[in-house]
Structures are given as C-alpha cells and as structure tokens.
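# Mind folding the following:
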Amino acid sequence: MELKNYQKQVINDLADYLESLNEHGSLSNAFSAHWKNRQIQVGGDGITPYCNVVKGVPHVCFKVPTGGGKTFLACASIKPIFDARPPVRNKAVVWLVPSESILTQTLKALKNPAHPYRQKLNADFGGRVEVYSKEELLVGQNFSPATVAEQLSVMVLSYDSFRANRKEGRKAYQANGNLERFATAFGTPEQPIANADETALFQVINQLNPIVIVDESHHATSTLSHEMLVNFNPSFILDLTATPTKQANVISYVDALTLKHEHMVKLPVIAYNRNSRDEVVTAALDLQRSLEATAQQQQKAGGRYIRPIVLFQAQPKTNSDATTFEKIREQLIAVGVDAAQIAVKTAEINELKGVDLLSPDCEIRYIITVNALKEGWDCPFAYILASLANRTSRVDVEQILGRVLRQPHARQQDAEVLNYSYVLTSSADFNATLENIIAGLNVAGFTKHDFRAVGVTSDDTTAVLENLGAGAEQLQFSELDGLNTNQSSAPEASPEDTNNDNEWDFNAEAIAAKLAATAPSTQPDGTTADERPSAAATILAQAQRQGATYNREVEQAARDTNNHVPTDLRDKVNNVRVFDKFLDDIQQLTIPQFVVTPPPSGLFSLSETGTELLTSEALCAGFTLRDKDIELDLSTVDEQMYRLDVENPNDVARAFHLTTADQHYMREVFSKLDIDAQRRNAAEFIYDKIKPIDPVADGELRDYITRITSNFDATDIAAYQERTYQVAEKIRKKILGLLTMHKDTRFYDDIEIEAIQVEPRFKLPELIHPVDASSVIGGSLYEAEDAMNSLEYELASRLSGMANVRWWHRNLERKGFFLNGPINHYPDFIVQTEDGACVLVETKGEQLKNEDSKIKLRLGKKWEALAGRGFRYYMVFHDDVTPLDNAVTMSKFLSIIERL
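Presented below is the predicted three-dimensional model:
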C-alpha cells in the first residue's frame, strides 16, 4: 500500500517540521518557522502560536478528515520521528485510542502481517516489530529489556486503561513481578509517577521515553488525559484528528478537495428535502435500487463490486428502545424489502457483528440506526442517509454523516453518481437541517463548501444563504426539474405526519405501489435514465449537475498545487490579487523550466510534449560513496550544539536530546571498549544518527562511515567522545557535499547531450499569499508584495521609478517560481519590461559571496542561455561589493534594464 500524493505531503510536512525543530531547538520557534516557510503567519490573525501542552515535549497534530487514512499516516510517521532523534536504546511507541472497538480494530490490523499498516512498519524497521495489547504487557509476554532493545515496540492502549481514576487503569500502577527485570535494568526512574511502583507497567513505559500517538485526539483534552500524557514521559506526541482542538499544534492540513482528487471520499454531499416521511422512504429505496443497478452495470464493464447501502436514521425516545427498530424493520418488509437485507446497529443492538459488509455474499442493503455509530463502524458502501424524523423534529445527522463519506475501494467510479453521498430528509425547516448537515461535515473534518442542496425553491434561496452565514454564497441551490414545483423549504403537512408521531409510521402499501411503477433501469453507458418519472431519477439528475460544479473546484485545486491553501487556512492567509491591468500579462507569460523525457514505462504526470519537470532527486542517479575520499578534519568541530535553552527551559525540544540515562549508558559502554571497538561503536552511532540519506543505500552509507571511523586516531576518538553529534553532522555534511557535486556534474553533462532541455512551464498565479504583505512600493505586479531585506527594498524602489519596467514581483520563497537544477533556486525578483522581457534577479551582499551563490549564478546563466529570447537572469550585488564573475552591481543592472 503506497502513500497517496496527499499522504506523502503530510509526511513531508512532518519531515520539514522535524528539520525546523533540529535547527531551532525551541518548540515555539520551530513551529513558527515551519509555517513561515509555507507563507502562513503564526500569531495575530494567523495560526495560533505553539501551545506547549506537555512542557518541553514536541506535540504536533495532523488534521485529516474522515476517510483520509489517519492510521496509515501514523504508521508512516514513526520512522521519520525516530530518524530525527538521537539514537536511543529502545524504540517504543504508545498508540492511544478512545474506545474499545477502535482498540480492537487497531490491534487486529497492526498485528496482521498481511495488513498494509503492519507491512509499512515492517518495511521501515526491517521486520523487527512487536505489537502489544495491555494484557500482553502486564504478563510480560515477549516483553523484556532485551526484546525492547532489539525491535520497535508498539503498545496499543485505550485512554481509560491508564487513567488512575478508572478501575481498568489501576493495574498499570500496581507492582508487577512480571516486569521486575525492567526495574533492575533501568534503575531509578528519572520521571517517577506518583503512586506507581517501580515495577508497574506505567512506570516501565515511562522509562522507555516513548513516542505517543493519540488517535482521535479531540477526545483527550481533559485534565486526566493531560496527566496521563505527562506520566508516559513522551519524547514526541503526534495527534491524529479530523477536528483539532484550539490547543492542537497542527503542522499539516488535508482538505476535502485533496481527498476528493485522490478518490478517498464521496463528495459533495447532496442534501434533498422531501414533503413527507413516505417520500423519504420511497426516495431512499428507489435511489438504492438505481445506484445498485448502476454499480452492477459498472461491474460488468470491468469495475469492482459495490452494493450501495441506505442508513435509515431513527430517533426513538431512548437508544435501548428496540421496539422502534423492529417496527421500522416490519414496515420495510411490508414494502417488499427482503428481511435478510435489513440490519440494526446501535449502541445496544449490533446485528453487524462478524459481518463483512464489503463481501459480495453479504445481503445487507439497509441499516437502521440512530447516532451511536461512534463505536467503530465503517462501510464505504454506505451511500444514502435517510432521516425518519418527523417533519417537525430536529434532524440530527452530526454523528452519523461521516459514515457515508468513504469512497469504495478508494478509487474514482466510472459512473459519476457513485462518487457522491446522499442525505434525504422531510424537514419543516430545511435551513436548520442544512446547518446540521454542516455540523456533521465539521465533525468529519469537512466544511460547508462540501455539500450541495437541492429541493429548495428560488424564493427560499436568500433565506438559506443568510442562515448559513459567510461563505455560503458558494453553495448552489436549484429548483427541481418540473417536480414538486410548489415545494418550499417547509413542505406542507401530509396525513401520515399530521396524525402520528411515531418514527416508524409510513404507508408501506403506497410506497410499494410507487416503487412497482418505477422499476430501476439503466442506459447502455451505465447512467440512470433521467426520463424515468421516479424520485431517484430526479435526485440523480440534480446530483450530477451539482457535482459537476464541485468537481471543477477539485480539478482547479489539483492544477494549482503549489499555490493551493487548505480550506482550514483560507482565513489565515493574506489573499493578494494581481492588479487587473496586469492580468493579461500573467496569462500570456509562461516561464521556462528544466524538463526531461522519462522512460516510456514510467508513470509520470507529463506535459503535452511528453516531458516532465526535472527534479533534484533525478540527478542523484548513479551516485555512489564507494569511490569517495574519507578525509575528515575534526579539529574544527564546533561547540556543543545540543544544549539546553536556559532562558526558556519549558520550551526545549528535549526529544532531540539523549536522556541522562541513555547518555550515562553510552559513555559507560564506550569507555570499556578497546580502540577498534570504539571505532566500530562510533560508526554505528553516527550511522544511526544521520541515516537515511537519499539516494544512498543504507548498506553503502554504513560502509562509508565505517571507512571514515576506521581511520580515527586517538585524537579523533577524543573529539568524537567530546562532540559526538557535531562529528556525525560533519560527516553528514561531507556526504551531502559529495552528492551536490555529483548532481552538479550530472546536470551539466545531461544538458550538453540535450537529455535536459528547457520548456515553458510556470504560470504566475492570480492570487498569492505572502506572510508579511506590503504595498509601500509602487509598480508591483500584485496589490501587495512579500517582505524584503534592505537590499531587496532598495532594488524594488529603484525599479518602481523606471520607465522601462512594466512591473516587478518579489518572488515567494518555496512557493513561487524556481530554477529546478542541482538545487531549487528561487530568485528574489521577477521583472517584466515594457518591451516584454522577463528578467529573474537574485540580490546578494558581501557576506553571500560563497559557494552557494556560485552554484545559483551558474544555474541562472545556463537557464538564460537555453530559455530563449526575452528571458534574462542577473545576480546583483550592492554597489560597494565586487561582484562574482558574470554577476553585476546594482548600478550596472539598472542601466541594463533601462535599455532592455
């Protein structure tokens, strides 16, 4: 099971955060730097600043909606986190879940060698993985100091099982003879837990200093939950949720448009209001038949098996009122539904236990339920949510809506109507129903932009928009095509609604007659026949029209990946538009970038010319460390990098420091070794610290480090003992330097043989999101531009007064245009002259006359030579600085622009 593109981006976001954490040390500074790199402000009107929930421990969150694969993301996150930490004796993970049903599901998946979750862990940790339940930990089953030192230990636990005030949590605090070996091996705890014995399970886990994964973390916000997290003595905390709390430090957002593009969810939700409960039941049964007929037609054409399911939402007086569910079952049978196709699922009644709803052998097509589906029930075949609430009752879909959103088989269905979710109600106040649907979407991690309402007349549209609040104008409402033309958002009372208040009361005989008159049929292409005078035909016709507008938004977001802002952050960014007078300019301008032609067998996103953008990673091909020198000067090792921040000790990322016990253990072991063993020990430690380095194979990396450390003399060994991390970092930088040299050579060699070429590729967007937007200087392309240093500010000021400059733009770092060569080079400015020349400008001061500047200058000039007439690149130094060869001073550059 490969990570999907959006999941890869989430893991990249985690890697970027970990890099910021290693660079800045401070938790708050790392969080701010992480978002600044994405042009998102932290503080003020932007994202809430870092919340130091567990003092000194990195605590971050992935916001992933229902259907986004949070568990798989968690599995893929463990290795990057351990790789970013100092090497530790024990790799332990505590995986917390909110309920017993989720606990059972997670344990089953992680213990199953054939499951993608376990396969991911096995691949990342060489198969040395053990997954434990609390019961197995308490009896010490395959759980000892020796085993945890040799493997990844994943402990799947429920929140309640470690809360001291809960009966099920007390065993974790008690003395445990099965775990005495840990107390002997680990010694006195650095972070003792109050009221816990040294041999208690909780204290043992505490001394493992684990990574803690908190699933559905919005459930773990109480004081007791905080106390539990502190007692685990975590080295890192990763929250997973669709609905982050205000104190969550979210580092990666996944939105609906992204999930829809990756075929993970059935969106938009099509909300449809009927005149009565009879019409709701009729429409639900007819829609199910039509969707199933379409699914069968799709399967005959080569598609996978799908059996659309209806959730009938009842609202009895109590959840234990089984009479209600039985009455509904009886009524459905009276309509003509086979009893074998009906099941009840509530907190008290579970007829789905042991049933594989995805199996072709399963007959269930109708599930009667309430809101109590939080107990671990999921089925991608659920398509229709039909509320059986009375016309005057509140339609509460908040806790159930998410159950119809998952896309079967996580793939786009050929029949478009199988890519949407459907909600049917008969509410007297459809506006309130829509608000509740929005609440249900919010619970699932989505927003009001992710549904479309039909069955609302044009007279009521204004009222609905006002009721839904800001942003609702993006929703589309439409009248039914010639059906119920007098319908309003408040259907007139029907006899069955007026005379009876029972949730199960509908006219089975009349419904059966209507369904018999409109037998399901499909067109040759698998779509439902719109001309059929049935409820389903009308709903599906509306769904296709409404879904088309949503799909256009999805495709636009996919095309604009580099500039896409997740829905959750749209009110946190500066939205700056291009000046109208320059709109034609950016539509006509396409800036060249380097491209390659991939092998025919590759799976690539190609342009019309059959090429793809060159990536820096592609230039790594052929790199090897086998023939590289091992020279290393340790006399210049810097002062201790891994020091405590004495000014703000509570903000220290102590996850990225060895514990005192680990430091003592390592030094004690090291001092007892002979010189050759010390070299081998150093090689192993350095390897653990700096791996992985793409694209170097782990075995080759290990061999190269061993070659270096085998050459250590007594002075080098002493330097290593004193500055362990700095020596490891020096070796890492040496390898990266060798890799850069290889990519540089490969790049220019491939250009020489025309394996790398230049094509028009990059389009400037109409909207940008600079963090520190400023409109002080005139002549800019956008209504405001990003922040500038003094030299950049001087250049922009000079450009603004030049007659030959049509516009200038402060290019956004990591978000704007880049020259894609051995490095990704983001020039500071893009300038267009009145004569149509496009000029890239990189500004430099004296202190930046270094190797990095030389690499950028050479790359820029090569791009200029290949980009064609009208494209230029200049590296510009301040007038009092002697520029590098082929670079120019500020005055020289401005004189060129005047005549360009």
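# Every contact and neighbour count from this point should use C-alpha atoms.
Fine.
# how about the helices in the stretch 801-900 of the chain?
For the stretch 801-900 of the chain, the helices defined by DSSP state H, counting those that start in this stretch cover 851-867, 890-899.
# One more, please, to line up against the first structure:
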Amino acid sequence: MATFKLKRYQQDTLDALETFFRRARVAGHVTAWDEAMARVGQKFAYDATTMGDVPAVCVRIPTGGGKTTMAAHAVARVGRAYADTDAPVVLWLVPSDAIRTQTLAALRVPGNACHAGLAEHFGDRVRVCALDELATVGPHEVGSAAVIVVATIQSFAVRDTSIRNVYSFDESLAPHFQNLTLEQAAPLEKVSTADLAKQTYLTDRDVGRVKSSLANWVALNKPILVVDEAHNNRTHLAFDTLRRLSPTCLIEMTATPVKGSNVVFHVGAQELQNEDMIKLPIVLMEHPTGWKDAVRDAILTRDKLEKLAAGEKDYVRPVILFQAQPKGGEVTVDVLVKHLTDADGEKIDRKQIAVATGDQKELDGVAIGSPLCPVRYVVTVEALKEGWDCPFAYVLCSLQNAHSAKDVEQLLGRVLRMPYAQARQQLALNRAYAHIVSESFVRVADELADRLVKNMGFNAFEAATAIITPPPDQLFPGGGGGGAVIDDRGYFKSLQDQKPKVPEAIVTLPAMPAQPVPAELAGTVELRPTTNGATAIVRGAVDEATEAFLLGSFSGKDQRAVSEAIERERMRQDAAKAPAARGVPFAQLPQLCFTFEGELQPLDRRLCSELGQFDLFAELPTLNGFHLRETGRTYEIDVDGGQIVYKAAEPEQLGLNAVPTHADENDLVRWLDRECRQIDIPQPVMLKWLLAIVQHLQRDRSLTLTSLVRTKNALAEAVRRELDLRRQRAVVQGFQQALPGLAAAPVLANSFRYHFTFHPDRYPGRPPFYSGAFRFQKHYYGNNRIHDLRHRTDSGNLAEEFVCARAIDEDRRVKHWVRNVERDERFSFWLPTSTDYFYPDFVAELNDGRVLAVEYKGKQLLGNADTDEKVQIGKQWQASSGGRCVFLLAVAPTSDPAGRSLEQQVEDAILGR
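So this is what the prediction gives:
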C-alpha cells in the first residue's frame, strides 16, 4: 500500500485539534478554547450559540490543502482524545451529491491518501458507507470497528421529520435498537400518528415505539460530526438538524469560515505553497482581441509546459481546461471542439480531447493521470465545479467574456493542485496559467483576487500577490521563452541586483472622476474610461496625494471600494519590489556544528539524542508518572505529578468489544506499539519495553489487565510522555557534551551543506501579518509579509519588538532582513539549545556580507536561565564564525546598562563596539 506522509501544516492542524479535544475532555471546551487561542496569540471568545454544550470547532484550510485527508486522520485522533474510543461512529456531511460520491471513493479506495489516513489508525477495522448502505452494518461492528457514514446534510435537514426517509421506520435497523436503556431511548424519536399515514405497515401499537430509523441510529451512537465546506451549512435549520443527531462533537472544515465559526487553527495559502501542495503564482494573460487568440496561446502554453515536463523525474502531462460558452453563445462546446480538431483550426487529435458537460461525460471512468491516457484538453462549461480533481491540469482558458470572475474562480481551483504534492524541477511547472477573454481585464483580475479571499481561503495579501501578468518573454521562468537570463538557482539575473523598480498600479474605479487629474499628478496618474467605470494607472507608488485625489472623487460604498483597490495595489507593488520576489539571494547563515564520528554535522535533536545515549532500558520501565484509581464512572489519573479526572465514555463507546475474548498482555502491547511508535526505536525494542511496563503495572502496582485495557488511551498518553521525558534528558546530556566543541560551520569549497538560507518562495509566516502605518523598506519578503509583528500594544504604545524591527530596517548597513518564524526548522534559522531550538527574532544580511541575528527580550525575561542560555549560544555562534556572524541581545533602553536606544544597540553590534 502506498504511504502518504502528512505535510507539516497538516500535522500541526491535527495536533491543534487533538490538543483542543484532549483538554476539552478534562477542563471543558471553553477552557480548552481559551488555551488554544492563547497559544496562537488570539483573543476570540468561544461561540456556543449554535451547538451549545457540544464542542464545535472549525479548521480553516485553503482550496487544495487536503481537507478530506486531514479529516480522515482527525476522526481517529479526536475519537481517542475526546470520546475515548478506537472505534468511533462518524457522520461525515458534505454539501452536494457530487462531493459525497467523491468522498466515498477517496475514503474507500486503496492507494488514496484519505483511505491511507483511515488505514493508518484503524487498519481493517473500518466501514465506510453511504446512508442507504447502513443496514449492512451489523450491531457487532459498532464499537469494534470505526463506522463512517458519508451523506449530504440535505438528507437530514428538514423540519417535518415524517417526510424524509432518514427519519422513517426501517425494520432492517431494528437489531440496533434492542434492549435499550431508558437513558438511551429518551432522546430518540418515537413513532407518531403522523408516521402511520406515511408508512402504512405501521399500526397503532407502534405509536410511542423508538423508530428504528437511520437518524435514530446516528443519534444512538453519538457520532463525531465532520462537516465539509461548512460555510455552506450555517443556517438555523442546519444547526437544528445537527443538534437533533446528538453528536459527541463537531469538526468543521472549510476554506472560508463565516461569522460564528470557532476557528481553532488557520492554514494560509503560503503554507500550502511552502509544502508544494498548490501551484503559485497564477500567471494571468488577457486576450481582448478574440477567443481564437486565447485558444492559440493557451495551447502554446500547454505545449511548452509538456516539453519542460519531459525533463521531470515524475510523469507529468499538462492539461488545459477550456471553458466554452453556454448554448446560444458564440463559442459553444461544439464550436470549440470543431476549431480544435479542424485542419483550418488547431488540428488536434480528437482522442486528446475530453468533453465534460451535463450531456457529454467523456471523463467518466478515465484515469487522466495515467501515462496511457491521451487526454490533454478538457472542454467544459461549468461541469467541473465540483467532484473533479486532476493535478495535471495546468492551464485554464476561459472563453466566456469574464465580466464576472465567478465561474473563472471556480474552475481555477481545478488547476491549482501540484502534481504529487512535490515541487517540480522546472520553475514554470510550479505555476498555474490562466488565459481569459475579457474586455475589462483589470476588473476581472481584481474580482478574481477578491474571490481567492472569499471562496478559496487566501488572505488579502496572498490573493493580491497570487496573480501576476508578466511580459510574454518572461512567461516561463527557468524554461526559456524570451530574453530573460536565468541563473543556476532559477531566478532572473536581470532582476537580482538592480534597484527595485516600483511597478505601475492599476486601480479600478466605479466611474470616471468628475474632476480632472491635478496638475501636480499629471505626470504619474492617467485615467482611462472602461465599460465598467474607469481605470487609474499610477506610474510609481500610490502616494498620499494620489490616494487623496482618487478617494475624494467618490463617497460611501464607492469610496470604500476604491480604498480597497488602492490597498490591493500597494500590496502588489510591495510584493513586486521585495528582494525575494526579485530573486535576490539571502546570505548563507552558518549553523552550529559538532564533529561526530569524524564527520561535521549540525547539532540537531537527533544528534543530541545520540550523544546522550538515549536508551529505553537505561533505567527500569516503571512509568512512575501513571496512577489510576477507578471511582464509579470516572478514573483519576495522575500523570507526571498532576492529577487529571479522566471521564469514562458510555459503555458502548468504551471499545470493549474491540478486545478479543481472550485478550492478553500482547494484545495491549501491540496496540500501544501502534499508538506510541517512534521512528528511531526498533520495534522489537519498543515491544519489549512496553511489555515490561504492562507487567510492572500489574505485578507491582496491582492494576488489572482489564483496567489497563479500559483506560488504554490514557495509558498511551502516559507512555508518550515518558518517552518524551527520557528523550529530553538524553538531549540535554548530549547537548552539554557537545557544547565545548560547537562552532559555526566553515565555508567549504562549492558547498553550503552546513548553512541555512531563506528561500525566496518559502516563508513560513502565518497571518495575521504586520499591518501598521510604518512601511518597512528592507524586509526580505516585503512589508506586508512580516510574521507576528504588532505595531502597537493594547494600551496604544509602540510595541517594543516593532521598534527593534524598525531600528534594523532603518540602519544603512543592513541590506535586508527577515522576521524569523519560530518552530519551523525547515524554513527558519535556528540555533540549538539544551531543550529545543532557538529562533532569533530577526535575521539580517549586512551590506558587507556579514549576517546579524537579533533576539529581543523584554524586561521580564532578562536574567532567566532560558535567556542566559540563548545569549551563550548566540555569542558562541558569533565567536566561532571567523567574523562572519554578529549576535545581539536587544533590550528596551530602560533595561540597557548604558541606557542605549535600540537604534544604538543595533549600530554598536554591527560595528563591534
């Protein structure tokens, strides 16, 4: 079976969900929510108006982020963390039948990442079924296997339950409702007199009897609810329906959450690009001269991409999506296909064309990703909006005159996914392409950017910079196609070291301003009428005088629209002139290294663990931090000295049926091995250690095997904590051993193996980004992509870290700098410590080629052990670098012994004073 490794943002999302639900079980979901918000620096209150006491959280993931794959992993983790079961019942609700069919296939078919996500946690103990297949699930399977029911929310959403089949009496489900307790039966719907008229085989004797219905089956088993595309289902009727189903908890997955969604984790489009999930930027080409020109250029684009793809290690066959006009238009499906195949047209083999409309379904059953498939051109009108996915789709050619970008946006989502979720060697194959017939290109581009935000999960900056319109000779970076000269890193040499040129700003206006352009702006501002209003072309930056003129020409709603258009253009200008966008490389930063077994290696956690001789049997496997005392239907568990009241689930959800009749220690040990597996511990060693723990708990702690099985999820958590503690002790020991020999990596001939650099397209910053009035000029990724930097504090004062960043930005010796992002060792610069990695707040390249790392500490953090260790490591990095590196611990002037300003501290560090 194919293996699918989760991307970092996917793992982080699942960790956030599991942490929330684990804490919700212990402390309540409001407290868990407040703790989750504190971890990400937010202060949003939990909204309980929709689901009441049922914990309900939302995950925001842009289009192309793999929501279904993450949900497949989430149901198992949340089942253990909150419902205390290895065999949850899950109701998976989707917005349409097309997506229902697609989701069922993804969860069922081996080789799919979604199916693999279920198999990783449940093995063969999982049933995936549609509502009409639920009768095939036997009572013995509930509790022994995960049961996942995929349905549309419309199947349940009705006020009168007597008129919908899912609420009707179904005798085939009767075995599930035998021997119900009064507590189980109380919330379930009963047969009413209204049902007798609808189902004539029922009699008066059935009135008051629990309905053996699909809906009651769901409610009886208290499912985990997964709601896909949740923004479509936030009506009063929808939530009345969800509450009626007695869910254990609710997980919403959407790119565009709406008001009231409890967003516990937010993934940005940049993170998807960092992980090679989507193709960006979108290269948008306008074709005002006619649809045949658009078709020709789209085909040439695809042909060029296929030539480049021939050099890839993975098979890639670029595909065009043609969006024809509806019946009655000039370029219908028939007209387009005729043009594509005619000798007077493009002369394309008809076998390479697939038509996908309501009437023609030539893609049905076609494995378009197979090397044997000839399809290179897909013709549709709007049939690909849902239920179709092909990472080979690279080019969208819309022949509908795009006064509105709605259909363009819906189809554009089909060309964003990256083949194999891996970056291509040819830079041109990391982009998506759109050829659009339009008489009003600027308006379409703006609306498309708006829809990336509203419908596809981009933030405003990501949307503004996701769409580019390069000159034709620079359409294919790294692949030739004009006069652009490409260096060995794949960037335009002509752009790298020149001073940044501010591109033109094109501001869409609702109408022509009544007043002419002021004389002082005549050289930089030009107004042009369009069919939809007007366009202001600003040559250079949109300064305050230009903004005042444009805003002063409108009022109310129109003025707000112009203000948004100006801000969008400023974002585009800022992004275009940023060093990263121009391909300017960032200096190499040497890592702290240690010579291990005769070889120079960066000192990371793995090496520290080896140096510290991490060994499971170095001490007795006693699991001293785990204590269990059963008190009725709760368990008091003492883990690492902190008592937790761990509530038992309902008897049918305890998973007892999942334990074989003759369960023994080995059954529990093998289960613990699956839950606690460590990549660097051989399985025989882990199994031996786990068996010793289980035997110790029974022999020396008087805990029965039955009690350990019934609380195995808590036991697994205690085992994981024990492993983490032991590993951390080894890391500390290994770090102390390596510390005297640590040195900044030397410069080796033609090699930067032991160095880090910031990648121009891989910044892990997360929204909300910096949005203050001061505009930074030297941030490597631009003023609008500065991670976690507040302009002012809650009291209105300038934030201290902002002042530090401004001091770096304004120093004339600084070439460019980066707001370093914590806890992402792949794309951020780090130095090792005895407990973790240390990420300096700011990293700068100086004009003389040196690099500067700045860590800012407030008064309350000065003098503690953590800060002292970071200073020690930073100074060692500087001292051992041969003059290449500078480290500064920056503090507020009131905490500086000499009372120096932050500007003076930065200058003194650079000058070595």
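# Next, the TM-score between them, please.
Scored against TM-score structural alignment, normalised by the length of structure 1, the superposed chains reach a TM-score of 0.63; 716 aligned residues with a CA RMSD of 6.1 Å.
# one step back: just name the most buried of the helices of the stretch 801-900 of structure 1.
Stretch with highest mean neighbour count among the helices of the stretch 801-900 of structure 1: helix 851-867 (a mean of 17; mean count of other CA atoms under 10 Å).
# Distance from the chain centre to it, please.
Relative to the chain's own centre, helix 851-867 of structure 1 is displaced by 35 Å; criterion: CA atoms, centre = their mean, to the nearest Å.
# by contact count, what packs against it?
strand 591-596, strand 756-762, strand 819-820, strand 871-877 (3 or more CA pairs under 8 Å, 6 or more residues apart in numbering; DSSP states H and E).
# coming back round to it: a markdown table for the helices of the stretch 801-900 of structure 1, including distance to Gln556 of structure 1?
Below are the helices of the stretch 801-900 of structure 1 laid out as a markdown table (distance: least, CA to CA, whole Å):
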| stretch | distance to Gln556 of structure 1 |
| --- | --- |
| helix 851-867 | 28 |
| helix 890-899 | 36 |
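# nearest to Lys167 of structure 1, of the ones you listed?
Checking these against Lys167 of structure 1 by CA to CA gives helix 851-867 as the closest, at 61.4 Å.
# just the angle between that closest one and strand 871-877, please?
Angle of helix 851-867 of structure 1 versus strand 871-877, following axes from the mean of the first three to the mean of the last three CA atoms, to 10 degrees, is 160 degrees.
# and helix 851-867 of structure 1 with strand 591-596, angle?
For helix 851-867 of structure 1 against strand 591-596, the angle by the same axes, to 10 degrees is 100 degrees.
# Next, the angle strand 756-762 makes with helix 851-867 of structure 1.
Here helix 851-867 of structure 1 points in a direction 90 degrees away from that of strand 756-762 (the same axes, to 10 degrees).
# Contacts for helix 851-867 of structure 1, please.
Helix 851-867 of structure 1 has contacts (CA atoms under 8 Å, 6 or more residues apart in numbering) with 592-594, 757-759, 819, 821, 825, 871-875, 884, 886-887.
# Buried ones from these, can you make that a ChimeraX selection?
To isolate in ChimeraX the members of these that are buried, counting by 16 or more other CA atoms under 10 Å, one can use:
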select :592,593,594,757,758,759,819,821,825,871,872,873,874,875,884,887
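# before we move on, back to that, TSV for the helices and strands packed on helix 851-867 of structure 1, including distance to Tyr704 of structure 1?
Below are those laid out as TSV (distance: least, CA to CA, whole Å):
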stretch	distance to Tyr704 of structure 1
strand 591-596	31
strand 756-762	31
strand 819-820	29
strand 871-877	37
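# So which of those is nearest Ala334 of structure 1?
Nearest to Ala334 of structure 1, of all these, is strand 756-762, at 62.5 Å by CA to CA.
# Which strands or helices does the next helix or strand after that closest one pack on?
Using DSSP states H and E, the helix or strand that follows strand 756-762 of structure 1 in sequence is strand 767-768. Applying 3+ CA pairs under 8 Å, 6+ apart, we find strand 767-768 of structure 1 packed against strand 576-577.
# okay, the strand it packs on sits on what stretch of structure 2?
Per TM-score structural alignment, strand 576-577 of structure 1 has no counterpart in structure 2.
# what packs against that strand?
strand 767-768.
# if we can go back for a sec, for Gln315 of structure 1, find the nearest of the helices of the stretch 801-900 of structure 1.
With CA to CA as the criterion, Gln315 of structure 1 lies closest to helix 851-867 of the helices of the stretch 801-900 of structure 1, at 66.4 Å.
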